[in-house]
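# what follows is a predicted protein model with its sequence.
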Amino acid sequence: MLNEQTIQVIKSTVPVLEIHGTAITKRFYERLFTSHPELLNIFNHANQKQGRQQAALANAVYAAAVHIDKLEAIIPVVKQIAHKHRSLGVRPEHYPIVGEHLLGAIKEVLGDAATEEILQAWAEAYGVIADAFIGIEAQMYEQTEQQLGGWADFRAFKVDRKVKESDVITSFYLIPEDGKSIASFEPGQYISVRMSIPGEPNTHIRQYSLSDSPEKPYYRISVKQEVETRDKPAGHVSNYLHQEVKEGDVLWLSAPAGDFVLDQQDERPVVLISGGVGLTPMVSMLNTMVEKQPHRPVTFIHAAQHGKLHAMRESVEQLARIHPQLSAYWCYNQPTDLDKETNAHHREGYIDSKWLQSIVPTRDAGFYFCGPTPFMRAVNGILKEWGIPQSDIHFEFFGPASSLEPVGAEIG
């Protein structure tokens, strides 16, 4: 444990980290990849280029400093990150490397303000935090490998089927190449896919939510083809999956991971809210409930620009026809003429508080949501405004975690 003097030194750096945190983490990654380019095989290059990974690490370092005297407060965050580390193949030997370059970045960015006392305190704190990660991840590796159908690291899966779900989303049905059983999972979890793209020096790892219920002989992922926009580059891996990967090809998968999961011990109603490709973990939860908890009331709400971009609508509508406890609603903010003619959506525009309260029968429910970060900020704000307890609000980020402080009321 850390002594009181070390704790006070760490806490004294909180204002500095609030100002210089992102500069420190940016320099950290530059140092790390220059000294250990092999680690580029683990990290998401797109998140690096967009600055998302740097911002996420800066937030994590800041949180560690704020809570340094009660590190148990950040254990839930440690476990969330540890799930991702396990699925990526992060190992104990990586932590001293990270520590060396994080301290080096602090010294470089802060200059003379980074005294020996501050650097020593952060070295001690990093050691304690790293030990927490290593211990939790060791348990996860062991549990993952020893479970029925489980495995360590990455395992070869064959693309059994490739199904177009919308203009931008395609599902891949993946079966183990060795023909053996596969690990079960909790609805809401994800797998990591490791790709070797011809002509590129590094492998790429991407995490995709499983989009069907567990206990099937396959894993299904439903991938959005990310095209280039003003705000972000084209999705390197998603485009390769859509354009080049064919039925019969082999992909390398980690075992399922993640702590954003459906609480199946809870018998209360569930509200599933998604935007865009964020519907993938929601469909997994929905399919699981209609199979295992057929009497549990479910409200399924999905937002998309228009019908051509709306994946899995027919399958959800079919479930709603069969299961009276399921209510499904669509919200299109740019409906096509065909959408309007066929009245294929329940609402034109955005999800807002008044409409949500009009279709959700009770506040006494579990609320789960996933989608683009602005969408999730808005949903989170609506739920808080409605008085939903934090314990009933559950969400998942695709990629590094961000802030969900509400920045507006509209959702697109």
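Arrived safely. Numbers count the residues shown, from 1 in each chain.

# make it CA atoms for all contacts and neighbour counts henceforth
Noted.

# wait, a helix at Glu341?
Yes - looking at Glu341 with DSSP: H, G, I helix; E, B strand; the rest coil, it is inside a helix.

# can you tell me how far it is from Gln334?
Going from Glu341 to Gln334 by CA to CA, to the nearest Å gives 14 Å.

# so those two - more neighbours on which side?
A direct count of neighbours by other CA atoms under 10 Å for Glu341 and Gln334 places Gln334 higher, at 15 against 8.

# pretty sure the more buried one is touching Gly307, no?
No - Gln334 is beyond contact range of Gly307, at 9.0 Å (criterion: CA atoms under 8 Å).

# which SS state does Trp122 fall under?
Going by three-state DSSP: Trp122 is helix.

# scratch that, Cys331 is what I was asking about
strand.

# that one: what's it in contact with?
Ile301, His302, Ala303, Ala304, His345, His346, Arg347, Glu348, Gly349, Tyr350, Ile351 (CA atoms under 8 Å, 6 or more residues apart in numbering).

# and the contacts of the helix or strand containing the first one?
Read it as Ile301. Per DSSP states H and E, Ile301 falls inside strand 298-304. Contacts to strand 298-304, defined as CA under 8 Å, 6+ apart, come from residues 269-276, 279, 286, 310, 325-333, 350-351, 360, 412.

# try this one next to it:
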Amino acid sequence: MLNENTIAIIKSTVPVLEVHGTAITKRFYQLLFASHPELMNVFNHANQRQGKQQTALANTVYAAALYIDKLETILPAVKQIAHKHRSLGITADQYPIVGQNLLQAIKEVLGDAATDEILNAWAEAYGVIANVFISVEAEMYKEAEEQQGGWAGYRAFRIERKVQESHVITSFYLVPEDGGAIAAFEPGQYVSVKMSIPDQKNTHIRQYSLSDAPGKPYYRISVKREDSQPGKDAGVVSVYLHEQVKEGDVLWLSAPAGDFTLDLKETRPVVLISGGVGLTPMVSMLNTLVDTNSDRPITFIHAAQNGQLHALKQQVEEKIGQAAQAKAYWCYAQPTEQDAGTYHKEGYVDLPWLQEVIPSKDAVYYFCGPTPFMAHINRQLLEWGVPAADIHYEFFGPKGSLDEAEKEPVA
């Protein structure tokens, strides 16, 4: 436990972290990769280049300082990050390395303002925070390995089927190369895929939501092809999966992880809203509800540019048809002539339309998609008076801010 003096010092740095947090974390990653280049095999290079990882870490450090005397307040955020760490294979012996470079970054960015007293307080506080993460992650590693069909690290899965779902999304049906059982998962969770790509210096790891219900003899991921550019990391993995990987090839997967999950104990109506490839965890949730004969009313809403970019449409419609209490609605921003009669709304999802197609506001809401889309949906639901406790969403990649995303265009 931290003493009162250390807590007071840490709290005194909160205003500084609010201003300089991202500069500190940017410098931190520079120092980290310079001293331990092997860690470039763990982190998503595209998120680094785009600044997403630096911003996410800055927000975490800020929250830790703000609630240093009440760390239980940030436990949900700790668990969310811990799921990512367990999925990536972050180990306890890497935490001292992180601490050393984080303190060095604080010292360099703040200069004379980073007194010995402040640095010593942060060193002590970091030790406490790191131990929280290590403890939570140790339990997750144990559960992932010891559950039926579970495993440690990465396991080889063979691509049994590769199916093009739209012009930009392809599904991969994955079965264990060793022929053994596979771990169950909660609808909404993801797996990490580790890939060594020719002509790429480092290993790449990406998380992909599982897009079918648990209990099948396979895992399914549905991957959107992202545009790649020479010298850029964004799209490297998805393009390789789409263009080079074929049926019979092997992918290396970590056990399922993630805290964005469908509450199967809930009995109220459920509303699933997605944009673009954000439908993947939503389809997993829908399939689970129908396959388990849930009597909960289900409203499934998906937004896409047009029918050519609308993946898994037929599968969702077939699944909806198996449940009398389920309805699906499509919203196309820019429908083509071929889409005539195949969608329910042109333009963007808005509150009047949501109020029209959702039978009752008293429901549990899950949504996923591009961050500006999620910010828009979140604002619509809050304006309607939906309690924040009934609203659940998932960021693809490092956790961002829906408030900041409000400034970006929805499409």
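Yep, that arrived. These figures come from a predicted structure and were not determined experimentally.

# circling back: next step: the contacts of strand 298-304 of structure 1 restricted to helices.
Per DSSP state H, helices hold the following members of the contacts of strand 298-304 of structure 1: Leu279, Leu286.

# looking at the contacts of strand 298-304 of structure 1, which are in strands?
270-275, 326-332 (DSSP state E).

# residue ranges for the helices of the stretch 101-250 of structure 2, please.
Assigned by DSSP state H, counting those that start in this stretch, the helices in the stretch 101-250 of structure 2 fall at 116-146, 236-243.

# what residues sit buried inside the last one?
What that stands for is helix 236-243 of structure 2. Val236, Val237, Ser238, Val239, Leu241, His242 (16 or more other CA atoms under 10 Å).

# quick check: the second one touching His204?
Yes - checked against CA under 8 Å, the pair Val237 of structure 2 and His204 is within contact range at 7.2 Å.

# need the residues touching each of the two.
Met195, Ile197.

# picking up where we left off before, who wins for most neighbours among the contacts of Cys331 of structure 1?
Top of those by neighbour count (other CA under 10 Å): Ala303, with 30 neighbours.

# that older thread, continuing past the strand holding Ile301 of structure 1, what's the next helix or strand?
For strand 298-304 of structure 1, the succeeding helix or strand toward the C-terminus, using DSSP H and E, is helix 313-322.

# now do that next one against strand 326-332, angle only.
150 degrees (axes from the mean of the first three to the mean of the last three CA atoms, to 10 degrees).

# so which of the helices of the stretch 101-250 of structure 2 comes closest to Glu406 of structure 2?
helix 236-243 (27.1 Å; CA to CA).

# quick one: the strands in the stretch 51-200 of structure 1, in order.
In the stretch 51-200 of structure 1, the strands defined using DSSP state E, counting those that start in this stretch lie at 155-164, 169-176, 190-195.

# just checking, what packs against the longest one?
In this case it means strand 155-164 of structure 1. strand 169-176, strand 250-253 (3 or more CA pairs under 8 Å, 6 or more residues apart in numbering; DSSP states H and E).

# name the residues of it that are buried.
In strand 155-164 of structure 1, counting by 16+ other CA under 10 Å, buried: Arg155, Ala156, Phe157, Lys158, Val159, Asp160, Lys162.

# so who does the fifth one touch?
Val159 of structure 1 makes contact with Phe172, Tyr173, Leu174, Ile175, Lys246, Glu247, Gly248, Asp249, Val250, Leu251 under the criterion CA under 8 Å, 6+ apart.
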